[in-house]
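>>> need a structure here:
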Amino acid sequence: MTQSSLTVGYVPGVTPAKWARTWAERHPDVPLKLRAVTAADGPAAVRDGIVDVALLRPSADTSGLSIIPLYEETTVAVVPTDHLLSAADEITAADLTDEPVLLPLDDVVAWAEAPSTAIDHRPETTEAAIELVAAGLGVLMVPQSLARLYHRRDLTYRPIAGAPTCPVALAFPAGQPSALVEEFTGIVRGRKPSSSRGQAQPTPKRTAREKTLAKQAARAAAGKVARKPDAPKRRRP
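Below you'll find the model as predicted:
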């Protein structure tokens, strides 16, 4: 590992803390730096070398990057706590047909055929859209992690049955990744320390001839020990 540190980018809602802790335990001499990036800017941050690797939502342009899918998030609808939709544990797409839905410019759900009433105004960010939901101006569809990130007492969220899930992936520049990026990828994917690619390779098996020569050498060594002269006997006085 020739790099002196590793910089990991992450988009809102993704929590890399557990992987950072594992890294610190396994590589205390190699600092891992976490850098927050927006969903839209995440891929460019990797391509431009601002971060070495990133945890992002691949709905953005990922050209020039190697993408490793990690998991899928449930899509939820954020509504005021006194909203009619909050009475159910889960809602359906049909429940949103007559609801005004806010679509922020940094939207990551990418549900083009969502059954809803469009709103002309598009908030710049998801965080700004949350404020409008609290003001009663509409419903917001987001990955569950973003609903938790921007939680407010006057808001709640419900999973949407039949809605597309929101993927999260690991991204790094296309081509052969560095040793540190490979190691971080292994940690994220749950690779155990004993199975790390950096571990020494097992000793190769010996050929039949090598085994024969080893046996002959062992017998020869045993013969030398057997022929070793006994210690002289003590004479009686």
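
>>> going forward, measure contacts and count neighbours with C-alpha atoms only.
Noted.

>>> Can you give me the separation between G136 and L56?
Computed as Cα to Cα, to the nearest Å, the G136 to L56 distance reads 30 Å.

>>> and for comparison, fold this next one:
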Amino acid sequence: MSDPSPADGRHAVPTLRVGFVPGVTVTKWRRIWADRFPRLGLDVVEVAQADQHAALTDEAVDLCFVRLPLEDPRLHLIPLWSEQPVVVARRDHPVAVFDSVTRADLAEEDVVEGFVGEEAFDLVAGGAGVLYLPQAVARAASRKDLVHRPVTDAEPTQIGLAWLRENPHEMIEEFVGIVRGRTANSSRSTRPAETGTPTTPTKPAKAGPARTAPRPKPVAGRTRTTSTRRPGRSRGR
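Model (predicted):
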């Protein structure tokens, strides 16, 4: 699809607004969007996980990278990838000496709950307990006074892309296509393979049986003889 703009003699398309929860990196898709639609704006804004549903239903954003579960029949939702859960603890905590831990290893630990962002990290750093997070979130908020380790038997979390079914923005499908890896030539708006005339390769003709010369008809009153001369031998001197 070409970049829609007033210069093309078409109506102006409003800027597409895309939200994302902490831990999601949208740099790749922003770059592809800018290359494919250089004259069409893309607003990208971070949305707290607690606010991801409201951001969509209140139409603060047109689409949002959300952390599942998120159930609402008014929403389209495409699951994208899974996330490894980790535990965040003080740097001097016993878990720091391990490469990974299990839930049983942490069974007696106090878990910091009900707090988000820097406040939660501050509580962990102060010794209030440990914190469970998706690995991407822990990496994005890396601090020198904290460590995080994978919890190998914890249930993975999942990221998805959601948008309102009734959202009329005509470029939503284009952004969804970019996220799903659709190329510019395979855009839903323009499919060269469907607009051109398909050509069917011609198959080479099968070779028929070799044609042999017809046998000469015997002349009446004569008898055909068969030569017994061997190949390469002269007729005689």
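
>>> rewinding a little: so if I had to pick from G136 and L56 of structure 1, which one is more boxed in?
Counted by other Cα atoms under 10 Å, G136 of structure 1 and L56 do not tie: L56 has more neighbours, with 29 against 13.

>>> Name all residues that make contact with the more buried one.
By Cα atoms under 8 Å, 6 or more residues apart in numbering, the contact set of L56 of structure 1 is 9-11, 14, 39, 42-43, 168-171.

>>> and which of those residues is nearest R153 of structure 1?
For those, the residue nearest R153 of structure 1 by Cα to Cα is V14; the value is 21.5 Å.

>>> which residue in structure 2 lines up with that closest one?
In structure 2, the residue paired with V14 of structure 1 is V24, using TM-score structural alignment.

>>> Please list the members of the contacts of L56 of structure 1 that lie in helices.
When the contacts of L56 of structure 1 are checked against helices (DSSP state H), the matches are 42-43.

>>> of all the contacts of L56 of structure 1, which two lie farthest apart?
Largest separation among the contacts of L56 of structure 1 by Cα to Cα: V14 and P43, giving 14.9 Å.

>>> quick one: which of those two has more around it?
In this view V14 of structure 1 and P43 are compared by other Cα under 10 Å, and P43 has more residues nearby, 28 against 16.

>>> The more buried one and D61 touch, don't they?
Yes. Contact criterion Cα atoms under 8 Å: P43 of structure 1 and D61 qualify, at 6.8 Å.

>>> Excluding sequence neighbours, find me the nearest residue to the residue most central in space within structure 1.
Residue closest to the average C-alpha location in structure 1 (Cα atoms, centre = their mean): V188, at 4.7 Å. Nearest residue to V188 of structure 1, sequence neighbours excluded (Cα to Cα, 6 or more residues apart in numbering): W19, at 6.2 Å.

>>> Kindly report the same for A140 of structure 2.
G23 (6.2 Å).

>>> Report the separation between the one you found and R139 of structure 2.
Counting by Cα to Cα - G23 of structure 2 and R139 of structure 2 are separated by 8 Å.

>>> quick one: which of the two has more around it?
The residue with more neighbours, out of G23 of structure 2 and R139, is G23; 19 against 14, by other Cα under 10 Å.
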